[in-house]
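Trainee: What shape does this take:
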Amino acid sequence: MASNDVFVSTDWLAERLNAPDIVVVDGSWYLPAQARDPAADYAERRIPGAVRFDIDAVKDTKSDLPHMMPRPEVFAAAVGAMGIGDGMRIVVYDGLGLFSAPRVRWAFKTFGAKDVVILDGGFPKWQEEGRPIEEGPPRARAARSFTARLDHSAVADADDVARALSSASLQVVDARPAERFRGEAAEPRPGLRSGHMPGSLNLPSSALVANGRLKSPDAIAAAFAEAGVDLDRPIITSCGSGVSAAILSAALETIGKPGRAIYDGSWTEWGASDRPVATGPAKKG
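Mentor: Next up, the predicted model:
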């Protein structure tokens, strides 16, 4: 599937690959357990002309939390140096098909980029179809000017989440695997408690993805309903460190129910704090 507002097809990109107003971005990022090096992968093979966006480099370096959103001027300088400027159409992909690309798209959108889409199926689909691959040292792009204005409403912090949970004004939906949400499996990052935010709901991002692609709109809506989520009420998405939460947000957007915000610090922040933690399944309704 593909949505014109969120996804573009490999056919669409192949026809426009050399267009001067389009920039392709490799936004690959992997969990430690996946044992892959996104920088090395990019250096070896990529979609022709693609630039690399590293969420562990373009971040708030003053925060102890991983890949938190940086200040607007930091983001603007970084992406401008990549050759990404105002008015360009940005196409983001990742090496798993659909994992970290939604986070990169969300970052660009939150800093004011108007036209940012995800490549449906990502690099795996592009390769499977025998489309052009660039190898060797990447080509440098001329620097451009990118105007970054942070949409604060799209980024939730721990206090926002605590207020939402205490007042039930917003739903908080956690994209982590069910075992971690219930507190039955240890967190991959050391020093974090197991469990979830009391009152939050659980929809593992993996339930929305099949073979590196987002499932159908009907399947997405059904998965949210099964998780106890009311699609007509505002939603904050969360996960381990703000990456897979963006998969939920992208899925919501494709069915016309965009989420309110992403909790940037996610469980890495909450689980290391003294805020309340619950275990067991979510209490729906």
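Trainee: okay, CA-based contacts and neighbour counts for the rest of this
Mentor: Noted.
Trainee: how deep is the closest residue to residue 264 other than its chain neighbours tucked in, by neighbour count?
Mentor: Sequence neighbours aside, residue 242 is the residue nearest to residue 264 in space, at 5.0 Å (criterion: C-alpha to C-alpha, 6 or more residues apart in numbering). If you count neighbours by other C-alpha atoms under 10 Å, residue 242 ends up with 24.
Trainee: Name the SS class of residue 242, please.
Mentor: Following DSSP: H, G, I helix; E, B strand; the rest coil, we place residue 242 in the coil state.
Trainee: what's near enough to touch it?
Mentor: Residue 242 makes contact with 103, 262, 263, 264, 265, 266 under the criterion C-alpha atoms under 8 Å, 6 or more residues apart in numbering.
Trainee: All the strands of the stretch 1-150 of the chain, residue numbers only.
Mentor: Ranges of strands within the stretch 1-150 of the chain are 7-8, 22-26, 45-46, 51-52, 89-93, 116-119, 134-135, based on DSSP state E, counting those that start in this stretch.
Trainee: Need these in CSV (columns: distance to residue 164 and mean neighbour count).
Mentor: Below are those laid out as CSV (distance: least, C-alpha to C-alpha, whole Å; neighbours: other C-alpha atoms under 10 Å):
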stretch, distance to residue 164, mean neighbour count
strand 7-8, 30, 22
strand 22-26, 34, 23
strand 45-46, 41, 22
strand 51-52, 35, 22
strand 89-93, 31, 25
strand 116-119, 29, 27
strand 134-135, 46, 14
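Trainee: Please provide the structure for the following sequence as well, for comparison with the first:
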Amino acid sequence: MLTKSIISVDDLYHNLDSENLIILDCTIAKITDKSTISEEKKQIKGAVFFDIKNVFSDKETSLPNTVLSPKEFQEKAQDLGINKDSFIVCYDDIGIYASPRVWWMFQLMGFQNIAVLDGGLPKWNSKKYPVEVPCKKQLKKGNFIVNYKPKKLKFTQDVLTAIEDQNILIVDARSKGRFLGIDEEPRKEVKSGHIPNSVSLPYSEIQENGKMKSSKALKAIFDKISKNKKELIFSCGTGITASILALGADLAGIEKVAVYDGSWTEWGSTENLPIEL
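Mentor: Sure, this is the predicted structure:
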């Protein structure tokens, strides 16, 4: 059983031959990143691709990255060979960007034995640890079972109610420019601004050199903004970077947290919802 929600590249390297280890490549491109990657894709040796966009998001909704139902998630996780006793490490090519979303999905589904690779593939590559070109793997179906934790997931009505609740704080992971409505949203159909009574905590502020800040530093950051609130709800553009804040809160020892799955894309494109600039 893991003791923390992050794992160093050295610890993963020394456990590469562990029988129950499953490494998930959770890479997605940033919507705000317009550059194209021309280099040949490489992954950590033995990794399996966890396709957030095309496999682990609900295709029945117009919103991007909406989490699957517990039943669907269980089936798709089993298809990746994940078992009840698996030890999962998730990472991405950027550093720590999409991998916390996958960590959070498993938390939502009641699975604890999972960690995010601190520093992701860039840190792994800096140590010259083994990589490979991705190839299709024959995966034996796993016996993973969901133990759904619905309190970790919030919807628009929950957030609307939370605005007036003195015990709940809504925390926005987007950049300060987007939070204040100074910078345009990357999706044209989405209005600018932020949820009333929410506070800004850009996800980049809880990271340093592509890694998460120390638990002590994270605790100080969250203590400063939370001011004794009993519950934190994290929002962002589409639920990806809100999950980085959820990971940070976990490392800071904060337990009562949830992610607003639709996040600003849903809020800013829905009529008659209050918006602040």
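Trainee: Any chance of the strands of the stretch 1-150 of the first structure in a markdown table with distance to residue 234 of the first structure as columns?
Mentor: Listed next are the strands of the stretch 1-150 of the first structure as a markdown table, based on distance: least, C-alpha to C-alpha, whole Å:
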| stretch | distance to residue 234 of the first structure |
| --- | --- |
| strand 7-8 | 23 |
| strand 22-26 | 30 |
| strand 45-46 | 37 |
| strand 51-52 | 33 |
| strand 89-93 | 26 |
| strand 116-119 | 23 |
| strand 134-135 | 42 |
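Trainee: The residue nearest to residue 264 of the first structure matches what in the second structure?
Mentor: Under the alignment (TM-score structural alignment), residue 242 of the first structure pairs with residue 239 in the second structure.
Trainee: cool, residue 184 of the first structure as well?
Mentor: Under the alignment (TM-score structural alignment), residue 184 of the first structure pairs with residue 182 of the second structure.
Trainee: What about that match, how many residues nearby?
Mentor: 12.
Trainee: residues contacting residue 183 of the second structure?
Mentor: Contacts of residue 183 of the second structure (C-alpha under 8 Å, 6+ apart): 177, 192.
Trainee: Does it lie in a helix or a strand, and which?
Mentor: In the assignment (DSSP states H and E), residue 183 of the second structure maps to no helix and no strand.
Trainee: what about it, distance to residue 194 of the second structure?
Mentor: Applying C-alpha to C-alpha, to the nearest Å, the value for residue 183 of the second structure to residue 194 of the second structure is 12 Å.
Trainee: now swap in residue 274 of the second structure and tell me
Mentor: From residue 274 of the second structure to residue 194 of the second structure the distance is 9 Å (C-alpha to C-alpha).
Trainee: now do residue 123 of the second structure
Mentor: As defined by C-alpha to C-alpha, residue 123 of the second structure lies at a distance of 34 Å from residue 194 of the second structure.
Trainee: between these two, which one's more packed in?
Mentor: Set residue 123 of the second structure next to residue 194 and count neighbours by other C-alpha under 10 Å: residue 194 wins out with 24 against 21.
Trainee: Now which residue in the first structure aligns to the more buried one?
Mentor: Mapped onto the first structure by TM-score structural alignment, residue 194 of the second structure lines up with residue 196.
Trainee: doesn't residue 181 make contact with that match?
Mentor: Yes - at 5.3 Å, residue 196 of the first structure counts as touching residue 181 under the criterion of C-alpha atoms under 8 Å.
Trainee: list residues touching both of the two?
Mentor: Shared between the contact lists of residue 196 of the first structure and residue 181 (criterion: C-alpha under 8 Å, 6+ apart) are residues residue 279.
Trainee: What segments of the stretch 101-250 of the second structure are helices?
Mentor: All helices of the stretch 101-250 of the second structure, identified by DSSP state H, counting those that start in this stretch, fall at 120-126, 156-162, 176-179, 215-226, 241-251.
Trainee: export these to a markdown table and tack on distance to residue 108 of the second structure?
Mentor: Below are these laid out as a markdown table (distance: least, C-alpha to C-alpha, whole Å):
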| stretch | distance to residue 108 of the second structure |
| --- | --- |
| helix 120-126 | 22 |
| helix 156-162 | 17 |
| helix 176-179 | 26 |
| helix 215-226 | 21 |
| helix 241-251 | 11 |
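Trainee: Out of the ones you listed, which is the most enclosed?
Mentor: Of these, the one with the most neighbours on average (mean count of other C-alpha atoms under 10 Å) is helix 241-251, at a mean of 26.
Trainee: What is that helix packed up against?
Mentor: Packed against helix 241-251 of the second structure by the contact rule (3 or more C-alpha pairs under 8 Å, 6 or more residues apart in numbering; DSSP states H and E) you find helix 99-108, helix 215-226, strand 231-235, strand 257-260.
Trainee: so can I have CSV of these showing distance to residue 148 of the second structure?
Mentor: Putting these into CSV (distance: least, C-alpha to C-alpha, whole Å) gives the following:
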stretch, distance to residue 148 of the second structure
helix 99-108, 6
helix 215-226, 26
strand 231-235, 18
strand 257-260, 13
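Trainee: between the ones you listed, which gets nearest to residue 38 of the second structure?
Mentor: Nearest to residue 38 of the second structure among these is helix 99-108 (21.8 Å), distances taken as C-alpha to C-alpha.
Trainee: how much does the closest one stray from the first structure?
Mentor: Superposing on the first structure and averaging over aligned pairs (mean C-alpha distance after the TM-score superposition for the first structure), helix 99-108 of the second structure comes out at 0.7 Å.
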